[in-house]
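1. Sharing a sequence plus its predicted fold:
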Amino acid sequence: MNIVAITGMDLTSMQEQMPKDLQERCEFHWFKSSSEAGEQIVNADVIISAGRINPDILNQAPKLKWMQTLSAGVDKLPLQEFAERNILLTNARGVHTIQMSEFTLSLMLQWIRNANLLHELQQNKVWDSQIKVGELYGKTLGIIGAGAIGEAVARKAKAFDMTVIGYNRSGTPQPAFDSTVSGEEGLPYLLSQSDFIVLLLPSTAKTRGFLTKEHLSLMKPSAFLINLARGDVIDEEALVHALQEGKLAGAALDVFEQEPLPSTSPLWSLKNVIITPHIAGASAHYTERVSSIFYHNLRAFLDGSEMINVVNLTEGY
């Protein structure tokens, strides 16, 4: 079994710590770029990617049977070609659960405790004991995308005595949520009731532009929106206007329609916006966690047993 990893991510530990039984059955080659991989691509049975791959590489890999992506999102991959060639695709779903749920809570606390202003006052050596801060206690959190990450966020939010509403396609109740809604009636309810709203949807044909200008108008003027999904799941222009006009109290944005966020974007200068550079899923333990998924799938692939995180190429997740 010839495995070719093409990614700038450091896979030294994945390579060195591969279980002995898998080492004996595979050849593992790691390259930081496709140009470095060269002719190895021709012999690849398996390709590991960070979530993007040039379609030309697939044409150079006639033996390719399976691709493991190190990301959860697969929206940057040529899914139609995978389907046409019957190439199996698995992702890293579940690898972001801990760090992204912690990041979500940190953003809510940063906003409610006025941390940005406190830091600004410190930088200016200003002592202001009258600064107003709030509490998460008793607030309602709406989570759009009630999957593994959403459930981890919900569990942590319950520790702060928050009420949690989840939104998913089926409306199937989830253990960590006080209520779970779905459909055209459920979404407006969640938006109108929530003090904090977190977007955790995958980017697919069905979710692009999911949150519209009309949806934003349903939110409380005091609400705070957090987008850790993809930039294209929300109407960014409408969001900017809502923030500028005070129709929405604030937002924390880790993802954008265009990345890096252009210096001309009005989001940079809005005091009610927290901007982070698509790092919600970053963790010192990332490679360790994604390796365990890959080892499981490699063993299953070799033995003909059940693999995890198999992507539905039609649905896009």
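-> Yep, it's here. Residues are numbered from 1 along each chain as shown.

2. hey, let's count contacts and neighbours off CA atoms from now on
-> Fine.

3. Can you identify each of the helices in the chain by residue range?
-> 12-16, 20-23, 34-37, 55-59, 79-85, 97-112, 115-123, 148-158, 183-193, 213-217, 236-244, 286-303 (DSSP state H).

4. what's the burial count for F224?
-> Using other CA atoms under 10 Å, F224 has 25 neighbouring residues.

5. P266 now?
-> When neighbours are counted by other CA under 10 Å, P266 registers 12.

6. want to compare, so here's the second one:
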Amino acid sequence: MNLFIFAELDLQQQNYLEHLLPTNITPFFYNGYSSPEGEKAFRSADLLFGNPPSSWLAQVPPGLQFWQLESAGFDQYKQVQTNAVVCNMGDFFAEACAETMVAGILSFYRGIIDLVQLQEEQNWQGKKMRLKLDLLGQKTAIVLGAGTIGQAVKRILEGFGTKVKMTARQNPVAQIHSLEELFQHLPHTDIIINTLPGNLDKYVSKEFIQSMKIGSLYANVGRGNTTDEQALIEALESEHLAGAVLDVTEEEPLPQDSPLWQMENVLLTQHTGGGQVREVEGKIDRFISNLHLFLAGDKVLNQVNLTQGY
């Protein structure tokens, strides 16, 4: 069987993957350059690991049987038609993303952002700062989305004593199941954490943001397009919102002329939310595990439907 690998792997990581492969599988590591050899390898792939450009999938390799994405999201592939078994990374990034969001939120309430600035200035203002600090355990939060990241966020926040609700249309673990119900809660909620997929474009609309509690925080580790970014900027500039923790933005990398770079009440984590030590090796391990399940005819983990978006 032929395996096409579209992932940024150094030589050591390539060797690691190759060592774990069954002997009857022939890998081809795409080097980032278009070539007749690479095109031929892609067209003859039975197995695929990674996230190739969506334009490549206008014509899916005819023999493709199994495709392991190296991401949790896959909005760019919603038009792809394939009979292959497709899997995403599932909960692989959940804990890391949740910790990033909670760390960012804590940095606002405990004054970490201001304290770092004061340290750079060698300016001792501890007594003054004490009076500005707040407690996460005394806050209320709503997590948009009840998937693995959303549930991880909820669990960590509840460890601090935060009262948390989640939203989802049908997932029974959520407490809020409609936009109308959500809008009733927004004016009374201290923190909104967005974990939504990209198929919900501008879900956090101007109306949504204007309905949020004055002085509340907004955090986004879902997809950048799910937020009306201009409306968010306006709410932050007017101090309707106290701050924002943004792991994702509408355009990435964030344009140099974006006001978000200069805003003191914005923490940009630059799509590092899912990052972790040995991240690449962990994704390889997840792929190899799923590959063995597929080859054995067993149920794979984290199978997704590209057109449905989940």
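-> Structure received. Remember, predicted model here, so these are calculated numbers, not experimental data.

7. tm score of chain vs chain?
-> Here the superposed chains carry a TM-score of 0.90, computed using TM-score structural alignment, normalised by the length of the second structure; 305 aligned residues with a CA RMSD of 2.1 Å.

8. hang on, the earlier thing: right, so of the helices of the first structure, which gets closest to V133 of the first structure?
-> helix 97-112 (6.1 Å; CA to CA).

9. Please compute how far that closest one lies from its chain's middle.
-> 13 Å (CA atoms, centre = their mean, to the nearest Å).

10. Quick one: residues in contact with that helix.
-> 115-116, 133-136, 148-150, 152-153, 156-157, 196, 198, 226, 252, 280-283 (CA atoms under 8 Å, 6 or more residues apart in numbering).

11. That helix aligns to what range in the second structure?
-> Here helix 97-112 of the first structure aligns to the second structure at residues 94-109, judged by TM-score structural alignment.

12. mean offset of the matching stretch relative to the first structure (after superposition)
-> Taking mean CA distance after the TM-score superposition for the first structure, the mean distance separating stretch 94-109 of the second structure from the aligned residues in the first structure is 1.0 Å.

13. what residue of the first structure takes the place of E252 of the second structure?
-> With TM-score structural alignment as the criterion, E252 of the second structure matches E259.

14. same check, this time on L268 of the second structure
-> By TM-score structural alignment, L268 of the second structure lines up with I275.

15. So its match is in contact with A252, correct?
-> Yes: here I275 of the first structure reaches A252: they are 6.0 Å apart, a contact under CA atoms under 8 Å.

16. More neighbours: which of these two?
-> A252 (21 against 16).

17. how close does the more buried one sit to L109 of the first structure?
-> A252 of the first structure is 11 Å from L109 of the first structure, where distance means CA to CA, to the nearest Å.

18. and the equivalent of E237 of the first structure over in the second structure, how many residues sit next to it?
-> Residue pairing (TM-score structural alignment): E237 of the first structure is matched to Q230 of the second structure. Q230 of the second structure sits with 14 neighbouring residues when counted by other CA under 10 Å.

19. distance of Q230 of the second structure from H292 of the second structure?
-> For Q230 of the second structure, the distance to H292 of the second structure - CA to CA - is 46 Å.

20. L157 of the second structure now?
-> 36 Å.

21. of these two, who's got more company?
-> Using other CA under 10 Å as the criterion, L157 of the second structure and H292 rank with L157 on top: 22 against 14.

22. so L218 of the first structure makes contact with P188?
-> Yes: counting by CA under 8 Å, P188 is a contact partner of L218 of the first structure at 6.7 Å.

23. The second structure: which residue goes with L225 of the first structure?
-> By TM-score structural alignment, L225 of the first structure lines up with Y218.

24. ok, now V74 of the first structure?
-> Checking with TM-score structural alignment, V74 of the first structure has F74 as its match.

25. wait, doesn't its match sit right on G309?
-> Yes: if you go by CA under 8 Å, F74 of the second structure and G309 touch, sitting 7.2 Å apart.

26. What about S49 of the first structure, how many residues nearby?
-> 20.

27. neighbours of the residue nearest to it when sequence neighbours are not counted, just the number please.
-> Excluding the flanking residues, the one nearest S49 of the first structure by CA to CA, 6 or more residues apart in numbering is T69, at 4.7 Å. T69 of the first structure is flanked by 25 other residues according to other CA under 10 Å.

28. now swap in H285 of the first structure and tell me
-> For H285 of the first structure, using other CA under 10 Å, the count is 11.

29. What's the match for it in the second structure?
-> Under the alignment (TM-score structural alignment), H285 of the first structure maps onto R278.

30. ok, so what distance separates its match from A98 of the second structure?
-> From R278 of the second structure to A98 of the second structure the distance is 18 Å (CA to CA).

31. same thing with G297 of the second structure?
-> In terms of CA to CA, G297 of the second structure sits 33 Å off from A98 of the second structure.

32. what's the answer for E121 of the second structure, then?
-> From E121 of the second structure to A98 of the second structure the distance is 31 Å (CA to CA).

33. of the two, who's got more company?
-> Comparing E121 of the second structure with A98 by neighbour count (other CA under 10 Å), the higher total belongs to A98, at 26 against 9.

34. so who does R223 of the second structure touch?
-> Contacts of R223 of the second structure (CA under 8 Å, 6+ apart): T195, L196, P197, G198, V248, T249, E250.

35. All set now, cheers.
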